[in-house]
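Chemist: Okay, sequence plus prediction incoming.
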Amino acid sequence: MAKALVVSAPASGAGKTTLTLALARACRDRGLAVQCFKSGPDYIDPAFHSAATGRPSVNLDSWAMPRAMITALTARADDADLVLAEGSMGLFDGVATEGASGTGASADIAEMMGWPVLLVLDPKGQAQTAAAVATGLRDFRPGLRVAGVVLNRVASPRHEDLVRRAMAGVNIPVLGALPRHAAIALPERHLGLVQAEEQARLSDLIAEAARLIASHVDLDALLKLAECDRAAPHVTSVMRVSPPGQRIALARDAAFSFVYPHMLEAWRAVGSEIMPFSPLADEGPSETADVCWLPGGYPELHAGKIAAGRHFRTALRAFAETRPVHGECGGYMVLGSGLVDANGERHDMTGLLGLETSFAKRRMHLGYRQAELKAPIPGHRMGARLRGHEFHYASILAQPDVPLAIVRDANGADVAETGSRRGHVSGTFFHLIAEAA
């Protein structure tokens, strides 16, 4: 029988990522093959999952992805002993208007795949009320099965006992209770966790978290409750992701790292070659590439170094004279004329587009995006309808070039971040997830 759990919570900040990583490593230490997934448009957490399991993790997104694409992505779990799908925000949190196969809520994935839910509850300031919250989550949506809960950051044995008794009264298993333990806290920055590749002690943190889980969570009971009747069938259907070219020069370093793993996999699956280069190391795209792709990341943290990268800027400009260059979010900003950092200092960017952005007055831009292209971009024709997600804190000071697309939010309202184009160069503030049907 298949074993799977969607690790979710009533809200963000409950400890889903830490618990997912700890469970994954603890079960791997038992000799189990663990396959992780991330529900929702998060490009940071899958790298942490891979560090914990030794297997690539990908996003599953019910708003942006059709069901066939989600099924194809979950087929990688066929040879796994346990699936752990980390949720985003609260269990039922998504957008108001349904997208490709749902609203983007973690509950969509749980119901679609028949995977039971493991709730992470932080009962700070609560006792019996925690059971009321868990009961509400269990009963809110027919078709979901809440397997049990893990209590996180429990204050004392007495606190734990009160919550356990209340949970027993509503027939919700408590599979473990974790004390406050600052040693396994993961460092954060303004777009989420500090990236996995930037953390020298990540392996030690995961190992410590796994030891904590092994001593405070009943793993045998958890694995028993993870049993489910339906596993993802083996599917080899198309991913609805077109590669931007045959030989793709991909900017890849600490400033350019926000790439959805399923995108790279889909490009490689159809025979495209990905040729990474590092702008922070003052490298330019390979002369043998036929397209250049600059993903998002943290250009605002490295703006001075990017501006000083004379070879990178010269090589990219020369490349753009004859071949397409596309940037997403941070990559789009680098294609612009200038970027003002959080201290108010302006840095020259590549000048391939006229875009001017600023982080001096931070303003969050967050949400799903649907776009209809007014001109082609690498891999997608004019008129193509794309689904993606936008998340950044930059303000637009100027966006003088021709708009690239008609861009709307998940509810169909127009947004100002239309992207832009000039010659062979294009860029968007949203990160592409899939082409709409």
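Modeler: Everything's here; your move.
Chemist: rest of the way, CA atoms for contacts and neighbours
Modeler: Noted.
Chemist: list the helices and strands the helix or strand where L222 lies packs on?
Modeler: Using DSSP states H and E, L222 maps to helix 219-225. For helix 219-225, the contact count by 3 or more Cα pairs under 8 Å, 6 or more residues apart in numbering; DSSP states H and E identifies strand 174-179 as packing neighbours.
Chemist: swap the cut-off to 6 Å and go again
Modeler: On a contact count with 3 or more Cα pairs under 6 Å, 6 or more residues apart in numbering; DSSP states H and E, helix 219-225 meets no helix or strand.
Chemist: And the contacts of that helix?
Modeler: Helix 219-225 is contacted from outside by A147, using Cα atoms under 6 Å, 6 or more residues apart in numbering.
Chemist: putting a second one here so we can go through both:
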Amino acid sequence: MTSEPRQVPRIVVAAPASGQGKTTITTGLIAALTARGLAVSPHKVGPDYIDPGYHGVAAGRPGRNLDPFLVGEPLIVPLFLHGVLTPRQADIAVIEGVMGLFDGMAARPGFASTAHVAKLLQAPVVLVVDGASQGASVAALVAGFREFDEHTRVGGVILNRVGSDRHEAILTAALRGFGMPVLGVVRRHADIATPSRHLGLIPVAERADPALETVRNLAGLITESVDLDAVLALAGTAPPLAGLPWQPEAAIGTPAPGRPRIAVAGGEAFTFSYAETAELLSACGAEVVPLDPLYDPALPDGTAGLVIGGGFPEVHAERLSGNTALRTDVRRFARAGGAIAAECAGLLYLADSLDERPMCGLLPTAARMHRRLTLGYRRVVAAADSCLAEAGTVVHGHEFHRTLCAPSAGNRPAWEHAEHGAEGFVDGAIHASYLHTHWAGNPDGVRRFVEACA
């Protein structure tokens, strides 16, 4: 694999704040460029699982996350290049930002922000601005973002939720008055809004046909409203990017023996997974097979390990509980020593109950919905030896949920956090906690898990 600098046309789609329409515009751009016959590599700054699902529908290839906290700064360019080249080389990469352009970690201002990733990728920024309640003041807003950081290049603006021709004329005149290119003007279209609930947009897996229709409508809207040639021209100004693409085989090294069969939960209830998870498991020698806990009556034949990631089990609790056959099989598997790695939704599924509905009964804790949102990055230390980590191992992850478990930790907790204390459960070959991790940032943990399965 060559380390010569690669010319990868790319743009970062950012906004002054959350709620300006980044996901709508980004998904529409990806869909419109794909409809032109271009291969588009979609990416998302930060840990969010839901937006990349819509990106993937629009591009026809997995949406991938770029998060400096979860995987470390040195992996951002390699993971980006891996996405650009997989499954085939893309013509352009479109990267959706997170929150406002310069919003990052509270403890490390700017770190893991959209601007941080844009600088690591040397990518120009397209600023999406909600014009709904402003006129000429938009120029002052955009000028501030352009001048705030000399190393972050705002190359153009897409105006969103513009109300009329006159409104458009006021906004565009103000921006062009100080030399800021207006790449597009998108009018208000409430009929193509994507439905949301307590943790954001409803995942693609739960509304497959409506999501496809939404993406098609967005492609048409962006084609009509945005100068795609100007977007492509701006993306082409990104300089060649040096570095080797990330490769799961290189990250893992020698595969584990035995080719263990590892079931990975999916379907409507377990939609949170990074594309690199299955790639790393396969590179480590595992045979990865899907499992849908809503419908499958048993684990796949020969299952040696089980991965249950995040999602919305609270929305599907009655159906999950009603699949008694699978819950019984998972309990049998675990009690026979089968290795299970469970994150967030997986923790709830393995608990005694979720909102008073019986779950797998493998962990001595009861889960319930709560009005408070738990959200944030975590730097944790493994509190006990487990199938995922040796005691004392430092891991970076994030939490994102509106449920609580009582108790929150077992006799052998999964993790210790300096501020939040002990969390999660280690019981035999089970490792379960609220913490979401990106396994590309901890390939040793992947190897440990596959070897436990083997």
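Modeler: Received it, and whenever you're ready, just let me know what you need. Treat the numbers as computed from the prediction; the structure is a model and nothing was measured.
Chemist: Send over the TM-score of the superposed chains.
Modeler: These two chains, once laid on top of each other, score a TM-score of 0.91 by TM-score structural alignment, normalised by the length of the first structure; 425 aligned residues with a Cα RMSD of 2.3 Å.
Chemist: picking up where we left off before, in the second structure, what stretch matches the helix holding L222 of the first structure?
Modeler: The alignment of helix 219-225 of the first structure onto the second structure (TM-score structural alignment) spans residues 228-234.
Chemist: same question, stretch 11-28 of the first structure
Modeler: With TM-score structural alignment as the criterion, stretch 11-28 of the first structure aligns to 17-34.
Chemist: which outside residues touch the matching stretch?
Modeler: Under Cα under 6 Å, 6+ apart, the answer for stretch 17-34 of the second structure is H55, A58, M99, G100, D130, L218, A219, I222, T223.
Chemist: again, only using 8 Å
Modeler: 13-15, 39-40, 42, 51, 54-55, 58-59, 94-101, 128-130, 160, 215-216, 218-223, 228 (Cα atoms under 8 Å, 6 or more residues apart in numbering).
Chemist: Now for the equivalent of R145 of the first structure over in the second structure: which residues touch it?
Modeler: Counting by TM-score structural alignment, R145 of the first structure lines up with R153 in the second structure. Residues in contact with R153 of the second structure (Cα under 8 Å, 6+ apart) are A123, P124, V125, R146.
Chemist: Save those as a markdown table, and put in distance to I340 of the second structure, secondary structure and neighbour count too.
Modeler: As requested, those are exported to a markdown table (distance: Cα to Cα, whole Å; DSSP: H, G, I helix; E, B strand; the rest coil; neighbours: other Cα atoms under 10 Å):
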| residue | distance to I340 of the second structure | secondary structure | neighbour count |
| --- | --- | --- | --- |
| A123 | 39 | coil | 30 |
| P124 | 42 | coil | 25 |
| V125 | 41 | strand | 29 |
| R146 | 48 | helix | 19 |
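Chemist: want to throw these into a markdown table with distance to L171 of the second structure?
Modeler: Shown next, in a markdown table, are the contacts of R153 of the second structure (distance: Cα to Cα, whole Å):
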| residue | distance to L171 of the second structure |
| --- | --- |
| A123 | 25 |
| P124 | 22 |
| V125 | 19 |
| R146 | 16 |
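Chemist: What is the nearest of those to V117 of the second structure?
Modeler: A123 (8.5 Å; Cα to Cα).
Chemist: what's the spacing between the closest one and P68 of the second structure?
Modeler: Going from A123 of the second structure to P68 of the second structure by Cα to Cα, to the nearest Å gives 16 Å.
Chemist: And for G302 of the second structure?
Modeler: Counting by Cα to Cα - G302 of the second structure and P68 of the second structure are separated by 37 Å.
Chemist: got it, and T324 of the second structure?
Modeler: Taking Cα to Cα, one finds T324 of the second structure at 41 Å from P68 of the second structure.
Chemist: Who has more neighbours out of the two?
Modeler: P68 (21 against 16; other Cα atoms under 10 Å).
Chemist: Next up, the contacts around the more buried one.
Modeler: G46, L75, I76, F111, A112, V117.
Chemist: G441 of the second structure too?
Modeler: Here G441 of the second structure is in contact with L70, V71, G72 (Cα under 8 Å, 6+ apart).
Chemist: Run a quick neighbour tally on the aligned partner of the first one in the first structure.
Modeler: Just to be clear, that refers to L70 of the second structure. Aligned counterpart of L70 of the second structure in the first structure: A64 (TM-score structural alignment). Residues lying near A64 of the first structure (other Cα under 10 Å) number 31.
Chemist: What sits closest to the residue mapped onto E419 of the second structure from the first structure if chain neighbours are left out?
Modeler: Counting by TM-score structural alignment, E419 of the second structure lines up with D414 in the first structure. The shortest distance from D414 of the first structure to any non-neighbouring residue, by Cα to Cα, 6 or more residues apart in numbering, is to R408 (4.3 Å).
Chemist: Wasn't A115 of the second structure part of a helix?
Modeler: Yes: A115 of the second structure forms part of a helix when assessed by DSSP: H, G, I helix; E, B strand; the rest coil.
Chemist: That one contacts V98, doesn't it?
Modeler: No: counting by Cα atoms under 8 Å, A115 of the second structure stays clear of V98, with 9.5 Å between them.
Chemist: Between those two, which has more neighbouring residues?
Modeler: A115 (30 against 25).
Chemist: Please say which position in the first structure that one maps to.
Modeler: That one, A115 of the second structure, aligns with A107 by TM-score structural alignment.
Chemist: and what of R176 of the second structure?
Modeler: Per TM-score structural alignment, R176 of the second structure is aligned with A168.
Chemist: residues in contact with its match?
Modeler: Counted by Cα under 8 Å, 6+ apart, A168 of the first structure has contacts V174.
Chemist: helix or strand for the alignment partner in the second structure of H262 of the first structure, which one?
Modeler: Alignment note (TM-score structural alignment): H262 of the first structure maps to E276 of the second structure. E276 of the second structure belongs to helix 275-283 when assigned by DSSP H and E.
Chemist: any idea which helix or strand comes after that helix?
Modeler: Downstream of helix 275-283 of the second structure (by DSSP H and E), the next one is strand 287-291.
Chemist: State the span of the first structure onto which that following strand is aligned.
Modeler: Alignment of strand 287-291 of the second structure against the first structure: residues 273-277, by TM-score structural alignment.
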